[in-house]
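**Student:** need coordinates for the below:
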Amino acid sequence: MSAEDTPNTLSTLDAGGKTYHYYSLPKAAEALGDIKRLPFTLKVLLENQLRFASEPSVYREDMQALVDWQKEARSTREIGYRPARVLMQDFTGVPGVVDLASMRDAVQRLGEDPARINPLSPVDLVIDHSVMVDHFGDASSFKDNVTIEMERNHERYEFLRWGQQAFDNFRVVPPGTGICHQVNLEYLGKAVWTKDEDGKSYAYPDTLVGTDSHTTMINGLGVLGWGVGGIEAEAAMLGQPVSMLIPEVIGFKITGKLREGITATDLVLTVTQMLRKKGVVGKFVEFYGDGLKDMPVADRATIANMAPEYGATCGFFPIDEQTLDYMRLTGRDDDQIALVEAYAKAQGLWREPGHEPIYTDTLQLDMGEVEASLAGPKRPQDRVALTDMKLTFEKLMDGEASDASAQAQARWQSEGGQPADYDQHSHFENNDSQVCEMNGESFKLNPGAVVIAAITSCTNTSNPSVMLAAGLLARKATEKGLSTKPWVKTSLAPGSKVVTDYLAAGGVQEDLNKLGFNLVGYGCTTCIGNSGPLPEQVEKAIDAGDLTVASVLSGNRNFEGRVHPLVKTNWLASPPLVVAYALAGNVRLDLTKEPLGNGKDGNPVYLKDIWPSQAEIAEAVEQVKTDMFRKEYAEVFNGDETWQSIKVPESKVYEWSKDSTYIQHPPFFDGMGKEPEPVEDIKDARVLAMLGDSVTTDHISPAGSIKPDSPAGRYLQEHGVQPKDFNSYGSRRGNHEVMMRGTFANVRIRNEMLDGVEGGYTRHVVTGEQMAIYDAAMKYAEDNTPLVVVAGKEYGTGSSRDWAAKGTRLLGVRAVIAESYERIHRSNLIGMGVLPLQFPEGEDRKSLGLTGDETFSIEGLGELDPGGTVRVVIKSDKGEKAIDATCRIDTVNEMEYYRHGGILHYVLRSML
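**Tutor:** The predicted model follows:
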């Protein structure tokens, strides 16, 4: 049954002096069943199905499954979902624009107008991932960092500047403006989206997918959105549905109020710990309860931002008065606000007091129980109470606990405080202090030294209460005569220019400057590893003593090695605590009992002496005015003089430069015709790599630094790039030559074709030589030898990195044969024209005795059916055997993508 018998739900409503058409959920309920207690997020998905009922990928059974979800609070049905828009940041957005540009080239080659290729859904790309903290602690830091950023990324920015003027439905927010998630929250998000079509205005929920995991932040505004990989995002912006299972929805009930001295950051770290313990991976989380009544959107967004850290697809807050208040504050149009209220109430998407939907499972938090907290040393869900930080670090130094925070809490609770025999120096005999000299001053760098204190990342810089709390604490500290310790690298990287306006209006920016928290840039810095170098003397001291030092940052991620390679412990904290630890200079202190230092009167100053009260913070927040938002976002797409001075040709197709090492024309559409070629069998393919269980997309996809002796490093040096200028794989995602050389090149990957060898190597079976996987793939390509990858269970787990699939395709891999797949990577392989096959039940590479020396012939591909079986003939010196592998092309849509050679090929031909 198709959607032909879908109930007619088209209705109208009036708001802001205008009439809007919309697809009514109450009318749908008359035909499909009561939905009053359906979770808000699933109501949004149901509206999406109603609106796209005429599409071939939508069925009435999909709508009924969403309504019937209430019976079991779960479903196994897969649906096609079409978000209203797409959000990108520059690291993941550049390859998407490269693909669009290469599609235009292909269209022109086929004799058609290249201007026909444009995003079908609105796309906003915010350049926010490229600024690094090279300079800090003085008034020129921002200007100096922006200058370096523009020089370092000129080729990429030139390309994006071309895209800004070449494509319709595509906008670019230039560098030095803000973080994509904060710009999305403060300006781009509408809560209710509109579209004019056939002389009518249609209203529907503002929904999106983004190429960054923290896209979830926008759920704080009542906008359903989450992060996806680049291939899924490209498909969405080209009008293709996002394939997804109807999710389980976990309800999180919020009651009570935060106590004096407790911040929104403390709340989110508590929520993160609770939800990670609950287990919500792949699920939606919805917040409800009367505690939301007084919770501002800034606090909601702080919680929604960290959905990837607690493992959920999203953390959603329904629309209510707080939503409207925030939209008014941030300068949204009055008519838009009127539409949001009218639409949400008409659709049953407005949060009513006492309303409790049906959920798969629930948990509850009284905000009055939240305590001051940090999280670390290497996972955001490992919350540590501020009172336990000292003992937690002692445990880490002892090496007694992998989950030090949990053990510390247990010890404190069981012993009622600090043990009587506690000696703060006894645990550091094997981690010696180092003498360090800076600016004519000599000091000791001790274990636990805070060498980075960074107010950074979208999580907290979008929240005026914690940002102004940091400023007020800085003011009180300077008044007392405290100063930042000389070994601390301090930085302030707000998520938008509005933050600078209200810090200045509140009179606290000068106080932050006195402590070294000068503006370093608007963008993701320390949180994504763009922390820049430490002072040379500090780095030498850490190296000399192999010191275990710390960073304290107001971010959302603190994974091992992420912030800085020399910093072994990284702690997430609220902005005011970041300032406090910069003053203290060490995490080996109990800031609830021990002083931060001595004031100008010689007396000790404690954290409680300078912590601002809720009343002081509330008074400061009153300085945040609507005019600030309107001023900063009035010309948000224009950029500064440097951005505007970048000259690009006003051409429909991009003029590729053969000399560029950042942007290159990918070969995905080379030789493509208007009609797809028949799918041919794969004959006598060789094994490129034979891999074990749980190989992640981090193992497959290029990431991190580029080693000089790697294939990618050799390529860059051959093109005149010195190792000091390599930049990262992330910054070079627009150059397939670099990326394909880094595919399967992870230093921890283990190819079972080699004995005891780690890293991206394989055995070229014909010659018997061990060589880099890229080099072997090119050697096979010379003989037109197709390739396969053989793997174990859960192939492609982890982040849905698009280059894990793109690189696989470019290396000449025609099929992957694994025991099982992670859902999104399986889909991405199909999207790049690579066939995913699954070993038959009870069979695997080990039971079949595979060594990697075999050839594989895959037959019957011309008659392939979704979920059918495929005959695979395996030949070796010992003879021949055959298996019936399962075709993991699961849907009719996916089969069309594969038949066309990939999803972009399918879309391109459809557009023509």
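**Student:** when you work out contacts or count neighbours from here on, use the C-alpha atoms and nothing else.
**Tutor:** Fine.
**Student:** residues in contact with the nearest residue to residue 777 once chain neighbours are set aside?
**Tutor:** Using Cα to Cα, 6 or more residues apart in numbering and skipping the chain neighbours, the partner closest in space to residue 777 is residue 811 (5.7 Å). Residue 811 makes contacts with 740, 774, 777-778, as judged by Cα atoms under 8 Å, 6 or more residues apart in numbering.
**Student:** also this sequence, please, to line up against the first:
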Amino acid sequence: MSAAVKNPFEHIVEPLDPKDPKQQFFNLSKLGDPRYDRLPFSIRVLLESAVRNCDEFLVKRSDVESILNWKQTQFQTVEVPFRPARVILQDFTGVPAVVDFAAMRDAVMKLGGDPEKINPVCPADLVIDHSIQVDFNRKSDSLQKNQDLEFDRNKERFHETIRCELCVKVKVHRAPSGVGGIEAEAVMLGQPISMVLPEVVGYKVHGAADKFITSTDIVLTVTKHLRQVGVVGKFVEFFGPGVAQLSIADRATIANMCPEYGATAAFFPVDDVSLQYLEQTGREPEKLAYITQYLKAVAIFRDYNDVCQDPEFTQVVELDLSTVVPCCSGPKRPQDRIPVSDMKKDFEACLEAKQGFKGFQVAPQHHNATAPFQFNGKEYALSHGSVVIAAITSCTNTSNPSVMLGAGLLAKKAVECGLSVSVPQGDLIAAGVLSGNRNFEGRVHPNTRANYLASPPLVIAYALAGTVRIDFENEPIGNSEGKEVFLRDIWPTREEIQAVERMFVIPSMFKEVYEKIENVNERWNSLAAPSDKLYTWDPRSTYIKSPPFFDGLVSTCLSVGQPPPQLIQGNVGPFPACPGSTPGPPCGRTRPVLTPYPDYNSYGSRRGNDAVMARGTFANIRLFNKFLNKQAPQTVHLPTGETLDVFDAADRYQQSRIPLLVLAGKEYGSGSSRDWAAKGPFLLGIKAVLAESYERIHRSNLVGMGVIPLEYLPGDTADSLGLTGRERYSVVIPEPLTPRMVVDIKLDSGKTFQVRMRFDTDVELAYFRHGGILNYMIRKMSES
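**Tutor:** The predicted model follows:
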């Protein structure tokens, strides 16, 4: 683009404060367009970004008009660009991103470009969290011991990570927005997100919650409700007087579950409660005044009690907070909400039900089976439903002071009543109860087949009960000096929690933490990092390895071929601890196993090493493969008929130059570990996926890796089409390519059927032609 091209909306730029002419903004109210005041607040954010970044190249005036005309264009599959103001990368997501950047620098250099072009132009934060594992507990020095062991266990990963991070100069900024996954890497390099202008579901919250209800109860209720409504690919915007009663931590907990109910975004417009939170966490009064002035000037400041501010939505659904009851979610999916009052009968129904999301298929005569054992000299018995893991995990729940204080108060009251936890362990359908946001099989622990999401106080409650087969309303949680103690006797009220919160969660606490955050850990600060333009790969590292994504990359765009994929059928798995039986040498084909099993750490901690992650793909022990008709991380190698670990079978196919295809069901890709759920299949030689439907982020990441997402036409499934998975598949991709086009699949049997190719925008088609979004960015940076 010529440097002479100016933003066509420069005429609405003005100072926020006439006394400070340098602080300027695009005053959207000066557009003089009556449609603006009826737009959902979330769409106004898209509009502001489009206006501010309009250059008639990546963002055009026509894009601004499309967003303004949202009332009509939301139904017309209109593609618009969005340039986030900031990228937030969590530890496990951020490590492979900076590794990719380092590898991209090498690739740009090989193509004759300037490697320093691969450098974030969008402000980014890399947050190192989700790290501390609990090896020591119940002692005053447990925290220090766990920290020391964690640093010893992860020192190489931390060292390599900080070297990669400094190599690409990740910046720090405090603008409000965030994206994740493979797309985030392109966003950091200046590429807008290409998205179809979405429908916006207005979620009206009203009424008042019972004094015993937690934010987790609310979020699990909302998650199940929105799953039933169907919000995949849509925005959800919360409004109504009930929102004003929710704290920022409550809202964050609800928004954090967004991937689990399938929405593209869960949006809470800024209001007075938001500003109070900023004040509580130590922001300067001048900055708060500036923020308030700006939000009100562009009409994106919300008063949830003012119905005159309610915009037009595609659809409105409602939640009366008074109907929310204490609940959990499980035993295998976050959307399967269960009122706590029904937990006992629901678990017992799951025991007998057919193997599936709500079934374990245990014969009735075995429902009361027990396994006796000794612990610390005492006799115990494990049974179905025994709680063997009760964990308040590192998640959005734990950044919510109210539920954490509630858990502490509940534990305090339990101790005062003389109660203690159970300590069962064994090999039945044991249960895990955790305060996280995902409970897919194998994610918590391989041996806990039933896993429930719950609020931190309920985690404590089930730990005390020792089983999920309890009706808290009618059965005691324990006994103290011969007296039955019920959960209601020790459950803290919202008033009790709020009193403690007002006393201790104060601005000075946040200010103290923020002031010393960069110097509090001497071992972290002592890590050395180089300043080289290119990353020096350490061949001895088992944590960081140059990925093969760009091997053989040439400067020209790819041509469209007709790959003849063959089947591996299964589901994308999460990242448990690296098992001792990991296929092949876990750190590369030519490297021996250098560490004993306890030091393998987890797949997630080694996601900077593609050799490890490829072996972790489809390695979930609960993976169900129809080839085998049982749960196992294995498949059949069709040429020989052997049953092999998925990695080993894929390796054989690649040696024979046979590309692979996955046949899948609904919501393919649901779970965590977003980028590697797509990178792993790419490394296994998978060229296409055929599914009934996709988890939204996973489909996007498949596109980003150059894997073709195919979708059955309405009414079709593998069963209805008579697919066994033993056929050979040829995907016929004609020219010209268009978004969401229907293509033919030919089988070696002579049968042909049609599917939809889920490249949803022209930009996604461009990524496909280049073999993925990262290849596209490398070529773009090399040319410039």
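**Student:** quick revisit: give me the buried subset of the contacts of residue 811 of structure 1.
**Tutor:** With neighbours counted by 16 or more other Cα atoms under 10 Å, the contacts of residue 811 of structure 1 contain buried members at 740, 774, 777.
**Student:** and the gap between the nearest residue to residue 494 of structure 2 once chain neighbours are set aside and residue 325 of structure 2?
**Tutor:** Spatial nearest neighbour of residue 494 of structure 2, excluding adjacent residues (Cα to Cα, 6+ apart): residue 211 at 5.1 Å. Using Cα to Cα, to the nearest Å, one gets 10 Å for the distance from residue 211 of structure 2 to residue 325 of structure 2.
**Student:** measure the mean distance from the longest helix seen in structure 1 to structure 2 post-superposition.
**Tutor:** Longest helix of structure 1, by residue count under DSSP state H: helix 90-109. Compared with structure 2 after fitting, helix 90-109 of structure 1 deviates on average by 1.9 Å (mean Cα distance after the TM-score superposition for structure 1).
**Student:** matching residues in structure 2 for the helix or strand just after that helix?
**Tutor:** Past helix 90-109 of structure 1, further along toward the C-terminus, the next helix or strand under DSSP states H and E is strand 123-126. Under TM-score structural alignment, the alignment places strand 123-126 of structure 1 onto residues 124-127 of structure 2.
**Student:** buried residues in the matching stretch?
**Tutor:** For stretch 124-127 of structure 2, by 16+ other Cα under 10 Å, it's 124-126.
**Student:** what residue of structure 2 is the furthest out?
**Tutor:** The outermost residue of structure 2 relative to its centre, with distances by Cα atoms, centre = their mean, is residue 482 at 46.5 Å.
**Student:** circling back: between residue 211 and residue 325 of structure 2, which one's more packed in?
**Tutor:** Counted by other Cα atoms under 10 Å, residue 211 of structure 2 and residue 325 do not tie: residue 325 has more neighbours, with 19 against 12.
**Student:** these two touch, right, the more buried one and residue 215?
**Tutor:** No: using Cα atoms under 8 Å, residue 325 of structure 2 is not in contact with residue 215, being 10.8 Å away.
**Student:** tally of neighbours for residue 229 of structure 2?
**Tutor:** Neighbourhood size, residue 229 of structure 2 [other Cα under 10 Å]: 13.
**Student:** how near is it to residue 512 of structure 2?
**Tutor:** Residue 229 of structure 2 sits 44 Å away from residue 512 of structure 2, going by Cα to Cα.
**Student:** the strands in the stretch 651-800 of structure 1, which residues?
**Tutor:** Here the stretch 651-800 of structure 1 has its strands, by DSSP state E, counting those that start in this stretch, at 682-690, 761-764, 769-772, 787-790.
**Student:** many thanks, have a good one.
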